[in-house]
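**Q** My questions concern the predicted model and sequence given below.
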Amino acid sequence: MVNFASDTEMFDTMRDKLYASVISDVVDSLGARNQGMRPDVRPIYEGAMVVGRAYPVLTADVYKFVDDPYGPEIDAVDSLKPNDVMVACTQRSTRTCFWGELLATAARARGARGIVVDGTVRDVAYITKMKFPTFATGIYMVDSAGRSIVIDHNCPVDCGGVLVNPGDIIFGDIDGVVVIPKELEKEVIPLALEKVSKENQLRDELLKGTLLRDAYNKYGVL
């Protein structure tokens, strides 16, 4: 049993000690076998990692200018809390980008830990410089006004092929993004930490020349 004093401590520990692949293995073992986002959801800069509570956002394409086109997205960003990760479902739209540097600046000021979007982003040079963890399917400079609008937030969404509910844990690194359902987090995190420990021991055995079969039989991880 692993006890954390706060979400911040838990997420910092996960960031420092875990990685997406091992978390994916653990949620798989618990029967949640569709928690890895599609492989096109990628970090936009080298070394980006994100871990925090999902704050889902749903968008829809539009084909005319609407009143206050940025208003709902502004409201969503202003609703973020410390340790949140915005998870934006654009339904894989390529008409416009969803995210840029000013939104990232506002989100960081609210204490958010990053964003995952199944669409495109822009201002990548600035976002990279500020190291705001950002995962997306691509980069595109075109503005959203008259092309897309936020229609709901803090609601369940399908992002990257995974159902994401408010409060689920989002973990992303170079291997991709995995979603830990909130109801499984107390099982997943200690099991993932245990698996990393066993993998480290198995790796040491392999470096000493132990056969893979013998090391696997001893530690039961791969």
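**A** Structure's in. What do you need? All values derive from a computational prediction rather than experimental measurement.
**Q** Every contact and neighbour count from this point should use C-alpha atoms.
**A** Fine.
**Q** which helices and strands sit right next to the longest helix seen in the chain?
**A** In the chain, taking DSSP state H as the definition, the longest helix is helix 185-207. Judged by 3 or more C-alpha pairs under 8 Å, 6 or more residues apart in numbering; DSSP states H and E, the packing partners of helix 185-207 are helix 7-17, helix 20-29, helix 212-219.
**Q** what sits against the closest residue in space to F98 that isn't next to it in sequence?
**A** Excluding the flanking residues, the one nearest F98 by C-alpha to C-alpha, 6 or more residues apart in numbering is V121, at 5.6 Å. Listed by C-alpha atoms under 8 Å, 6 or more residues apart in numbering, the contact set of V121 reads C97, F98, W99, G100, A136, G138, I139, Y140, M141.
**Q** Can you give me the neighbour number for the residue nearest to A48 when sequence neighbours are not counted?
**A** Computed as C-alpha to C-alpha, 6+ apart, the closest residue to A48 that is not its neighbour in sequence is P133, at 5.3 Å. Residues lying near P133 (other C-alpha atoms under 10 Å) number 26.
**Q** Mind giving me the packing neighbours of whichever strand or helix holds V116?
**A** Under the criterion of DSSP states H and E, V116 resides in strand 114-117. Strand 114-117 is packed against strand 50-61, strand 84-89, helix 101-109, strand 134-136, with contacts defined by 3+ C-alpha pairs under 8 Å, 6+ apart.
**Q** need the next SSE after that strand, C-terminal direction.
**A** strand 120-121.
**Q** and here's the other structure:
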Amino acid sequence: MSFDERVTAAQVSDSLDESGLRHQVLDAGIRPLAQGMRAVGPARTVQFAPTIKAGPDPYDDMIEFIDSIRPGEVIVISSGDFGRSAYWGELFSAAAKGRGASGVVCDSFARDRAKVLDLDFPVFCRGTRPIDYRARMRVVATQTPVLCGGVVISPGDVVVAEDDGIVSVPADLREKVSALANARAAKENDVLTDLLAGASLREVWDRYGVL
């Protein structure tokens, strides 16, 4: 089962709470470059670490990583809390969009904001800086568990990123959590209809058990 298009990050978070996982929401400092961005899909992870020099081919590892993206994936970038440089920009966005990626979540900075927005590619990050990671950071691992925004995300975990924030669902709980979230979304739609028709909060809570 997959998440219904109407399912929100809040509904996924509530469903994770119901499943006993209460720490799956990433740091609130990681935000979309523009309001209304949304990315949902299995995580494809990359880990960076500091370096003091640039080799003859400083982008080889990211080229290989991006060229291996599969349609629907959400790229998850972990900087190891090294927020000096940007890790994502216009050309990486164009390549990822061309590969069918759903979006990118980065626990540090991006750049080329205006150009990325023109591409209509969802990017979630802590903000923008013009500094390239070349000769500052290097890829040390791909497709391994990473710590991003305070949450450990493994390849294949389902990432739901939108205006409210970013939630990660462990792959082995995808079926359970998506079923709960889809059901919650349907209930909340009924709750909204009843409230707008004049029902009291007590009435809808007793009827649906959802608020």
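**A** Thanks, I have it. Every value quoted in this text rests on a predicted model; they were computed, and no experiment measured them.
**Q** if we can go back for a sec, how about the strand holding V116 of structure 1, aligned to which bit of structure 2?
**A** Strand 114-117 of structure 1 corresponds to residues 103-106 in structure 2, going by TM-score structural alignment.
**Q** after superposition, how close is the matching stretch to structure 1?
**A** After superposition onto structure 1, stretch 103-106 of structure 2 sits on average 0.5 Å from its aligned residues (mean C-alpha distance after the TM-score superposition for structure 1).
**Q** where's A94 of structure 2 relative to D67 of structure 2, distance?
**A** 11 Å (C-alpha to C-alpha, to the nearest Å).
**Q** More neighbours: those two, which one.
**A** Legend: neighbour count by other C-alpha under 10 Å for A94 of structure 2 and D67, higher for A94 (17 against 13).
**Q** so the more buried one touches L119, yeah?
**A** Yes: at 7.0 Å, A94 of structure 2 and L119 qualify as touching, with contact defined as C-alpha atoms under 8 Å.
**Q** Can you pull up the most central residue in structure 2?
**A** In structure 2, the C-alpha nearest the mean C-alpha coordinate belongs to A161, at 4.2 Å (C-alpha atoms, centre = their mean).
**Q** Please identify which helix or strand holds the counterpart of it in structure 1.
**A** By TM-score structural alignment, A161 of structure 2 lines up with G172 in structure 1. Element membership of G172 of structure 1 [criterion: DSSP H and E] is strand 169-173.
**Q** Mean deviation, that strand versus structure 2?
**A** Mean deviation for strand 169-173 of structure 1: 0.6 Å (mean C-alpha distance after the TM-score superposition for structure 1).
**Q** Heading C-terminal from that strand, find the next helix or strand.
**A** Helices and strands here follow DSSP H and E; after strand 169-173 of structure 1, the next one along the chain is strand 176-180.
**Q** that older thread, out of the helices and strands packed on strand 114-117 of structure 1, nearest to P156 of structure 1?
**A** Comparison of these against P156 of structure 1 by C-alpha to C-alpha identifies strand 50-61 as nearest, at 6.5 Å.
**Q** now the closest one: which residue numbers in structure 2?
**A** Counting by TM-score structural alignment, strand 50-61 of structure 1 sits on residues 39-50 of structure 2.
**Q** Enumerate the positions of the matching stretch that are buried.
**A** Applying a neighbour-count criterion of 16 or more other C-alpha atoms under 10 Å, one finds A39, V40, G41, P42, A43, R44, T45, V46, Q47, F48, P50 buried in stretch 39-50 of structure 2.
**Q** again, but for stretch 135-148 of structure 1
**A** Buried residues in stretch 135-148 of structure 1 (16+ other C-alpha under 10 Å): F135, A136, T137, G138, I139, Y140, D143, S144, A145, G146, R147, S148.
**Q** Stretch 155-166 of structure 1 too?
**A** Neighbour-count burial for stretch 155-166 of structure 1, counted by 16+ other C-alpha under 10 Å, picks out P156, V157, D158, C159, G160, G161, V162, V164, N165, P166.
**Q** how many neighbours does R6 of structure 2 have?
**A** Neighbours of R6 of structure 2 (other C-alpha under 10 Å): 12.
**Q** Please say which position in structure 1 it maps to.
**A** Matched to structure 1 by TM-score structural alignment, R6 of structure 2 sits across from K17.
**Q** my guess is that match meets L193, correct?
**A** Yes: the criterion here is C-alpha under 8 Å, and K17 of structure 1 meets it with L193 at 7.3 Å.
**Q** residue in structure 1 matching I131 of structure 2?
**A** When structure 1 is aligned by TM-score structural alignment, I131 of structure 2 is paired with V142.
**Q** before we move on, back to that, could you pull up the contacting residues of the residue nearest to the centre of structure 2?
**A** Taking C-alpha under 8 Å, 6+ apart, one finds A9, M37, R38, A39, V40, V105, F124, V167 in contact with A161 of structure 2.
**Q** quick one on the thing from earlier: with distance to T193 of structure 2 added, can I get the buried residues of stretch 39-50 of structure 2 in JSON lines?
**A** What follows is these, written out as JSON lines (distance: C-alpha to C-alpha, whole Å):
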{"residue": "A39", "distance to T193 of structure 2": "27"}
{"residue": "V40", "distance to T193 of structure 2": "27"}
{"residue": "G41", "distance to T193 of structure 2": "30"}
{"residue": "P42", "distance to T193 of structure 2": "33"}
{"residue": "A43", "distance to T193 of structure 2": "35"}
{"residue": "R44", "distance to T193 of structure 2": "38"}
{"residue": "T45", "distance to T193 of structure 2": "40"}
{"residue": "V46", "distance to T193 of structure 2": "43"}
{"residue": "Q47", "distance to T193 of structure 2": "45"}
{"residue": "F48", "distance to T193 of structure 2": "47"}
{"residue": "P50", "distance to T193 of structure 2": "52"}
